[in-house]
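> sequence first, predicted coordinates after that:
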Amino acid sequence: MKAHSVELAHLTALDLDPARFAAHAAQAGFDSISLRIAPVAPGAVHYPLRAGSPALRDARAAIAGAGLSVSGIEIVSLTPALDVTTIEPMLACGAELGAKGLCVTGDDPDRVRIADTFARLCELAIGFGISVDLEFMRWRPVARLEDAIGVVSAAGAPNGFVLLDVLHLHRSGGMPAHIAAADPALFRCVQLCDAHAQIPPHLDVIGEARGGRLPIGEGALPLAQIVAALPGHVEYAAELPIAPEAGAVDALVRSRQRIADLIGAHAR
């Protein structure tokens, strides 16, 4: 089996700017990174970059200098009021960085409207060579795997996919069998982490997702079964919010090796 490259998602150490995050990921043995270039909510941490700007060129040079590439950009909320044309500068930035995917979340309860929004965004993104990956999260209207599958299937875009985060799958009641039963063409990328069997009492579902995950192999998620259920073409990422303090890189190194072990033992 060929070796799989593995991305490190920016949420892992969102306090690090793109250049520092690339160095952090490279030190832990990852092959690519995603970048949070738009905020998850107004005022949230992000690193805005503009196509053609010196800041983007500097970031791209630093990432390449670390031996990494940019595999994805984040994050767009599909709200009822979203004008997808406003995302074009972000897509232009992503294309200049070499990103293959744009992560979006489903924040519109109207399934017909959100499928149309998703389809129009996909149509815009395809001109930049970028796929659109819909990530379901339990606290959003697109909360479960079946919700995301419904939106992506209804949109019918060749560059539209479901982004599978294993924590969100588990906390929304999803199981490996649900992945295996789905159309494999719906999946392009999976984000791996580990977690406690139950949400710790001092956290809620959002707090756990953004700061309470565990390194790979140090929790209770059925990662081997999930990897075995995934189609062979998927790309792998790790989303591991671990503060950049003593031991953080060691935890990431362990996680990177365990991902390789999981893929080697269980991937199709």
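The structure has been received and is ready for your questions. Numbers count the residues shown, from 1 in each chain.

> from here on, just use CA atoms for contacts and neighbour counts.
Noted.

> give me the element Lys254 is part of.
Just to correct that, residue 254 is Arg rather than Lys. helix 248-266 (DSSP states H and E).

> going by neighbour count, list what's buried in that helix.
Across helix 248-266, burial judged by 16 or more other Cα atoms under 10 Å covers Ala248, Val249, Ala251, Leu252, Val253, Arg254, Ser255, Arg256, Ile259, Ala260, Leu262, Ile263.

> just put these in CSV and tack on distance to Glu208.
As requested, the buried residues of helix 248-266 are exported to CSV (distance: Cα to Cα, whole Å):
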residue, distance to Glu208
Ala248, 17
Val249, 20
Ala251, 17
Leu252, 18
Val253, 21
Arg254, 21
Ser255, 18
Arg256, 21
Ile259, 21
Ala260, 25
Leu262, 23
Ile263, 25
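
> ok, the residues you listed vs Ala61, which is closest?
Val249 (22.5 Å; Cα to Cα).

> quick check: that closest one touching Ala23?
No - Val249 is beyond contact range of Ala23, at 10.8 Å (criterion: Cα atoms under 8 Å).

> and the helix holding Arg254, what does it pack against?
Counting contacts by 3 or more Cα pairs under 8 Å, 6 or more residues apart in numbering; DSSP states H and E, helix 248-266 packs against helix 223-229.

> can you name every helix or strand that the next helix-or-strand element following the helix it packs on contacts?
Per DSSP H and E, helix 223-229 leads on to strand 235-238 as the next helix or strand towards the C-terminus. Under the contact criterion of 3+ Cα pairs under 8 Å, 6+ apart, strand 235-238 touches strand 6-8, strand 187-192.

> now the helices for the stretch 101-250 of the chain?
Applying DSSP state H, counting those that start in this stretch to the stretch 101-250 of the chain gives helices spanning 111-126, 145-155, 166-171, 176-181, 205-211, 223-229, 248-266.

> next, the buried residues of the fourth one.
Within helix 176-181, the residues that qualify as buried by neighbour count (16+ other Cα under 10 Å) are Pro176, Ile179.

> for the first one, same thing?
Neighbour-count burial for helix 111-126, counted by 16+ other Cα under 10 Å, picks out 111, 114-126.

> which one of these is nearest Val151?
Nearest to Val151 among the buried residues of helix 111-126: Ala115, at 5.0 Å, using Cα to Cα.

> below is an additional structure, to be compared with the one above:
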Amino acid sequence: MLPELWVRALEMPALSVTTPYTLRINLARLLRTASPAEAAIIAGLRSDIPASAFLSAYQIAMRAVDPALPPEQWACLCVSEKGLRSLSEMETSIEAGAVSGRKSHAMLAMDGIDWLYVIARSTSGLICQRVSAKAEGVSPHPAKPGQPVIPELPHHVVDFTASPVDSAYLAEDAHQCINKPFRYHEDVMVLLAFAGWVLRVSEAHPGHQRLIECMRALADGYRISAAGYDKSQLDAFDALIEELLQISLPEKLQQTWHRDRQLLLMGKKARDIIRSRLA
């Protein structure tokens, strides 16, 4: 059976990236009243399309980057640079309280994001600081070509020209403390939210008891303070993704789901490496 909170979520109107203000205030309420994993599931249960579930899940995961990020505000983590093979080659830098350089992958940077959390070089090594999306010297423009999955949430290239950082946030050793852990938090939140969306649109909740059990197992083991996967979380993740990919959806949704669920498979190589190390 579904938990009562899940049932109530299914009875409520769907939330959508096409109405971002409504999505923002509802997600803020969730962030205040539910644990991160529960918030991701309920956000998925209330989403109209996978993109809406992904956006909510991503914002929940950003609270692992900055627990003090206000619930009403949205943010994205800026790490990628075109042609970057190793973080040691990163060209974006933060000096004297300002960031300069280019990041190739920033979700909704042209509209909707409040803060850009930028990982960059500094005299003390890689650090992460945040920049207002409206700060002087921040210049986003469309990435070309657009991403093949979740096109409703365009990612952008962002140029920073001596853009002032917010001195209230600073994370040292940013690869180990921010970048690596974030991949775990994003993976888990997105998978839980996608599973919630599948439950909403599949219209056969009693027949998906195994899926529900897998969702609860992954959610119960999740901790926002975790630095990454342990073996039990990795097992729970793999069990849920295997179950999720077996469920058939209404024909009108199959093309969208087949396209967007590729997000769940992109990190498989990295998870296989983690599993081999844990073994």
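Here it is on my side, so go on. What you are looking at is a predicted structure, and each value in this text was computed from that prediction instead of being measured.

> could I get the TM-score for this pair?
The pair, once superposed, lands on a TM-score of 0.27 when counted by TM-score structural alignment, normalised by the length of structure 1; 125 aligned residues with a Cα RMSD of 6.2 Å.

> that older thread, now do the helix holding Arg254 of structure 1 against strand 187-192, angle only.
Orientation check (axes from the mean of the first three to the mean of the last three Cα atoms, to 10 degrees): helix 248-266 of structure 1 against strand 187-192 gives 130 degrees.

> neighbours of Leu145 of structure 1, just the number please.
26 (other Cα atoms under 10 Å).

> now do Ala9 of structure 2
Neighbour count of Ala9 of structure 2, defined by other Cα under 10 Å: 19.

> any idea how far Leu55 of structure 2 is from Ile41 of structure 2?
Distance from Leu55 of structure 2 to Ile41 of structure 2, counting by Cα to Cα, to the nearest Å: 13 Å.

> compare the two and say which is more crowded by neighbours.
Ile41 (29 against 26).

> next SSE after the helix or strand hosting the more buried one?
Assigned by DSSP H and E, Ile41 of structure 2 belongs to helix 36-45. Moving toward the C-terminus from helix 36-45 of structure 2, the next helix or strand (DSSP H and E) is helix 50-65.

> packing partners for that next one?
Under the contact criterion of 3+ Cα pairs under 8 Å, 6+ apart, helix 50-65 of structure 2 touches helix 36-45, strand 75-78, helix 180-202, helix 251-260.

> tell me the contacts of Val132 of structure 1?
Gly101, Leu102, Cys103, Val104, Leu121, Cys122, Ala125, Asn159, Gly160, Phe161 (Cα atoms under 8 Å, 6 or more residues apart in numbering).

> what do you get if the cut-off is 7 Å, keeping everything else the same?
Residues in contact with Val132 of structure 1 (Cα atoms under 7 Å, 6 or more residues apart in numbering) are Gly101, Leu102, Cys103, Val104, Cys122, Asn159, Gly160, Phe161.

> could I get the residues you listed as CSV with distance to Asp147 of structure 1?
Output for these, formatted as CSV (distance: Cα to Cα, whole Å):
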residue, distance to Asp147 of structure 1
Gly101, 20
Leu102, 19
Cys103, 16
Val104, 14
Cys122, 18
Asn159, 18
Gly160, 14
Phe161, 12
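
> so which of those residues sit within strands?
Members of those lying in strands (criterion: DSSP state E): Gly101, Leu102, Cys103, Val104, Gly160, Phe161.

> adding distance to Leu134 of structure 1 and neighbour count, write those residues out as CSV.
Converted to CSV, those look like this (distance: Cα to Cα, whole Å; neighbours: other Cα atoms under 10 Å):
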residue, distance to Leu134 of structure 1, neighbour count
Gly101, 10, 27
Leu102, 9, 25
Cys103, 6, 20
Val104, 5, 22
Gly160, 8, 29
Phe161, 6, 27
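
> please identify which of the residues you listed is nearest to Phe187 of structure 1.
Phe161 (5.6 Å).

> how much space between the closest one and Glu135 of structure 1?
Taken as Cα to Cα, the span from Phe161 of structure 1 to Glu135 of structure 1 is 9 Å.

> how far off helix 111-126 does the longest strand anywhere in structure 1 point, in degrees?
Criterion DSSP E: the longest strand present in structure 1 is strand 69-78. Here strand 69-78 of structure 1 points in a direction 150 degrees away from that of helix 111-126 (the same axes, to 10 degrees).

> ok, then the element right after strand 69-78 of structure 1?
Downstream of strand 69-78 of structure 1 (by DSSP H and E), the next one is helix 88-97.

> flag every buried residue along that next one.
Per 16+ other Cα under 10 Å, helix 88-97 of structure 1 contains these buried residues: Met90, Leu91, Ala92, Cys93, Gly94, Ala95, Glu96, Leu97.

> from those, which is closest to Asp165 of structure 1?
The closest of the buried residues of helix 88-97 of structure 1, once distances to Asp165 of structure 1 are taken by Cα to Cα, is Gly94, at 21.3 Å.

> for that closest one, what are its contacts?
Ile73 are the contacts of Gly94 of structure 1 under Cα under 7 Å, 6+ apart.

> correct me if wrong: Cys103 of structure 1 contacts Ile73.
Yes - at 6.4 Å, Cys103 of structure 1 counts as touching Ile73 under the criterion of Cα atoms under 7 Å.

> the helices in the stretch 101-250 of structure 2, which residues?
Using DSSP H, counting those that start in this stretch, helices in the stretch 101-250 of structure 2 cover 174, 180-202, 209-221, 231-244.

> comparing the helices and strands packed on strand 235-238 of structure 1, which comes out most buried?
strand 6-8 (a mean of 27; mean count of other Cα atoms under 10 Å).

> packing partners of that strand?
strand 32-36, strand 235-238 (3 or more Cα pairs under 7 Å, 6 or more residues apart in numbering; DSSP states H and E).

> mean neighbour count added to those strands, as a markdown table?
Putting the helices and strands packed on strand 6-8 of structure 1 into a markdown table (neighbours: other Cα atoms under 10 Å) gives the following:
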| stretch | mean neighbour count |
| --- | --- |
| strand 32-36 | 26 |
| strand 235-238 | 22 |
